[in-house]
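Asker: Next one to model:
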Amino acid sequence: MKHAGPYALDQLEPLLAQLRGFGGMVEKKRGVFYRKSQAFLHFHEDPQGLFADLREATGADFERFDVTAAAGRERLLAAAASRLRA
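Answerer: Below you'll find the predicted structure:
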């Protein structure tokens, strides 16, 4: 699964705009967010759709979210907000 390119990120722009409003993370490159010095959130694309990898609460691994549809985007936003508060 490859990292999301410009066209895929264009499709995710409303989601990216919401994520940019969250405190506690920095977008170092379009669609690639860091928390402190550690990668926190990034996006992938493949023929099955668009996906986000969000660092797990333990900090050890990433959890994958299907963000092709609105329901998955809402789940990602909720999980990211929760992990940033922790």
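Asker: CA atoms for contacts and neighbours, from now on please.
Answerer: Will do.
Asker: what are the ranges of the helices in the chain?
Answerer: 6-11, 13-20, 70-85 (DSSP state H).
Asker: As JSON lines, these with mean neighbour count would be great.
Answerer: Listed next are the helices of the chain as JSON lines, based on neighbours: other C-alpha atoms under 10 Å:
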{"stretch": "helix 6-11", "mean neighbour count": "14"}
{"stretch": "helix 13-20", "mean neighbour count": "15"}
{"stretch": "helix 70-85", "mean neighbour count": "15"}
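Asker: Reformat those helices as a markdown table; add distance to Arg64.
Answerer: Below are the helices of the chain laid out as a markdown table (distance: least, C-alpha to C-alpha, whole Å):
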| stretch | distance to Arg64 |
| --- | --- |
| helix 6-11 | 16 |
| helix 13-20 | 16 |
| helix 70-85 | 9 |
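Asker: closest one to Asp46 among those helices?
Answerer: helix 6-11 (9.8 Å; C-alpha to C-alpha).
Asker: Alongside the first, I'd like the structure of this one:
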Amino acid sequence: MRHARPAALDELEPLLAQIRALRGLTEKARGVFYRKSKAFLHFHEDPAGLFADVRLSADFDRFRVQTAEEQAALVGLLSRHLND
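Answerer: The predicted structure follows:
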């Protein structure tokens, strides 16, 4: 699984815009978000689709973000996690 290339990030631009609107995250590079000084969220592409790696604890958890429903679920998860 490779890190998302520009074309894949272009597909995710509406999702990226929603993530950019969340408080507490800094986008260090396109599609790479930090929370405070720690890497928090980045994206991968795979033949199975697009995925987000999110640090919800000590390790990253992977979430599929290929569909609008999966993307909405990710934004909800991020919102809840950031507001805790």
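Asker: Out of the helices of structure 1, the one nearest Ala60 of structure 1 is which?
Answerer: Per C-alpha to C-alpha, nearest to Ala60 of structure 1 of those: helix 70-85, 13.1 Å.
Asker: which other helices and strands contact the closest one?
Answerer: Contact here means 3 or more C-alpha pairs under 8 Å, 6 or more residues apart in numbering; DSSP states H and E; on that basis helix 70-85 of structure 1 packs against strand 49-55, strand 62-66.
Asker: repeat that with 7 Å
Answerer: Counting contacts by 3 or more C-alpha pairs under 7 Å, 6 or more residues apart in numbering; DSSP states H and E, helix 70-85 of structure 1 is packed against strand 62-66.
Asker: Provide the aligned range in structure 2 for the strand it packs on.
Answerer: Strand 62-66 of structure 1 lines up with residues 60-64 of structure 2 when matched by TM-score structural alignment.
Asker: Just give me the mean distance for that stretch relative to structure 1.
Answerer: Averaged over the aligned pairs, stretch 60-64 of structure 2 sits 1.0 Å from structure 1 after superposition, using mean C-alpha distance after the TM-score superposition for structure 1.
Asker: from the chain's centre, how far out does that stretch sit?
Answerer: 9 Å (C-alpha atoms, centre = their mean, to the nearest Å).
Asker: Same question for stretch 72-82 of structure 2.
Answerer: In terms of C-alpha atoms, centre = their mean, the centre of stretch 72-82 of structure 2 is set 10 Å apart from its chain centre.
Asker: Count residues in the vicinity of the nearest residue to Leu9 of structure 2 once chain neighbours are set aside, would you?
Answerer: Leaving aside its sequence neighbours, Leu9 of structure 2 sits nearest to Gly31 (C-alpha to C-alpha, 6 or more residues apart in numbering; 6.9 Å). Residues lying near Gly31 of structure 2 (other C-alpha atoms under 10 Å) number 24.
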